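> Predicted model follows, preceded by the sequence.
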Amino acid sequence: MTNNPFWHSDTITLRPYPRGFHLITDEIIGALPQIREVEVGLLHLWLQHTSASLTINENADPSVRTDLESYFNHTVREDSSYFIHTYEGSDDMPAHIKSSMMGCEVTLPIQQGELQLGTWQGIILGEHRNQGGARRIVATLQGMAR
């Protein structure tokens, strides 16, 4: 292994997704071919939005993502009379709450040019708005070059 520090940062713009939870692992890897240059390091992903989220979860069975959406819609209901922040519609404040509950960042280890996701793990975008639009993720790679 060489002893060459490696840093790379880029902003990835995701296409608009419908409301729900979406597997975006391939999009992230495709947008960051520099991952292959990292012998050992970390990939930090920071979602620049307050009404969407990032998480790591099941990558094989889409019913997991459907159940996540169902759970969060049940837990944080729209049209709750106590919500004041509804300027952009009934999904506005619930989207912010879901984003805070899930978080807007993940950090993944890299070894020998590959993300070290488990067999059944994937990077998931939680789109909590009915019309969320394109989403931006700041991706920062750090580590030692191969």
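Received it, and whenever you're ready, just let me know what you need. What you see is a predicted model; the values in this text were computed from it and never measured.
> hey, let's count contacts and neighbours off CA atoms from now on
Will do.
> Mind listing what's buried along the top helix by length along the chain?
Determined from DSSP state H, the single longest helix within the chain is helix 62-75. Judged by neighbour count using 16 or more other Cα atoms under 10 Å, the buried positions of helix 62-75 are Arg65, Glu69, Phe72, Asn73.
> what does stretch 45-54 give?
Neighbour counts over stretch 45-54 (16+ other Cα under 10 Å) mark Leu45, Trp46, Leu47, Thr50, Ser51, Ala52, Ser53, Leu54 as buried.
> out of those, who's nearest Arg129?
For Arg129, the nearest member of the buried residues of stretch 45-54 is Ser51. The distance, counting by Cα to Cα, is 6.6 Å.
> Could you check how many residues crowd around Pro5?
With neighbours defined by other Cα atoms under 10 Å, the count for Pro5 comes to 12.
> want to compare, so here's the second one:
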Amino acid sequence: MWQQTIITLRPRPRGFHLVTDELLAGLPELASCRVGLLHLWLRHTSASLTVNENADPAVRRDFERFFNRLVPQGERGYEHDDEGPDDLPAHFKASLLGCQLSLPVNAGRLQLGTWQGVYLGEHRDHGGVRQVVATLHGEGF
């Protein structure tokens, strides 16, 4: 089976946000997949996808602090600032983390670990809605 859909994520403020449930809500077909892979592709260059801790929100806040120290906003010397001072730092952060994930599926469920969840890294101050292309490939029941 092959299934491809675009999932629109609601706008979020700058930071790291757990979006696992929102993605799953947009993929009812996942329940009919016995075994397979779910590929997620974020269609933006100033946000990212990653997998990490799903229980303690402090981890997401610490991610934001770490990446803001790593790629500070307002650094002199950036040439690309067409959309404001958060523009190029957002592109740097997105490139460091990436815009895609491949996740295993078994018995109609993602095979994430107990403490794993999918994060959207929103690297713009006002990023707006984000779109994820979700491609499910596998064998049905």
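Perfect, thanks for sending it. Because the structure is a prediction, the values reported are computed rather than measured.
> what stretch of structure 2 does the longest helix of structure 1 fall on?
Aligned by TM-score structural alignment, helix 62-75 of structure 1 falls on residues 57-70 of structure 2.
> Which residues does the strand or helix carrying Asp21 of structure 2 contact?
In this assignment (DSSP states H and E), Asp21 of structure 2 forms part of helix 20-25. Contacts of helix 20-25 of structure 2 with the rest of the structure, by Cα atoms under 8 Å, 6 or more residues apart in numbering, involve Ile7, Leu9, Leu30, Gly117, Val118, Tyr119.
> from those, which ones fall inside strands?
Ile7, Leu9, Gly117, Val118, Tyr119 (DSSP state E).
> Now the two most distant members of those.
Checking those with Cα to Cα, the most distant pair is Ile7 and Gly117, at 16.8 Å.
> re earlier: by how much does the match of helix 62-75 of structure 1 deviate from structure 1 on average?
Following superposition, stretch 57-70 of structure 2 is found to deviate from structure 1 by 0.3 Å on average (mean Cα distance after the TM-score superposition for structure 1).
> and the helix holding Asp21 of structure 2, how far from the chain's centre?
Chain-centre distance of helix 20-25 of structure 2: 11 Å, with Cα atoms, centre = their mean, to the nearest Å.
> Specify, as a residue range, where that helix falls in structure 1.
Residues 25-30 of structure 1 are where helix 20-25 of structure 2 aligns, with TM-score structural alignment as the criterion.
> Of all the residues in that stretch, which ones are buried?
For stretch 25-30 of structure 1, by 16+ other Cα under 10 Å, it's Thr25, Ile28.
> average distance between that stretch and structure 2?
Taking mean Cα distance after the TM-score superposition for structure 1, the mean distance separating stretch 25-30 of structure 1 from the aligned residues in structure 2 is 0.5 Å.
> list the contacts for the residue nearest the centre of structure 2?
Nearest to the geometric centre of structure 2 sits Leu49, at 2.5 Å (Cα atoms, centre = their mean). Shown in contact with Leu49 of structure 2 (Cα under 8 Å, 6+ apart): Leu42, Leu97, Gly98, Cys99, Gln100, Leu101, Val118, Tyr119, Leu120, Gly121.
> Mark which of the residues you listed are buried, thanks.
Leu42, Gly98, Cys99, Gln100, Leu101, Val118, Tyr119, Leu120, Gly121.
> which residue ranges form the strands in structure 1?
Listed in chain order, the strands of structure 1 (DSSP E) span 5-14, 20-23, 38-47, 52-58, 105-111, 114-115, 121-127, 135-145.
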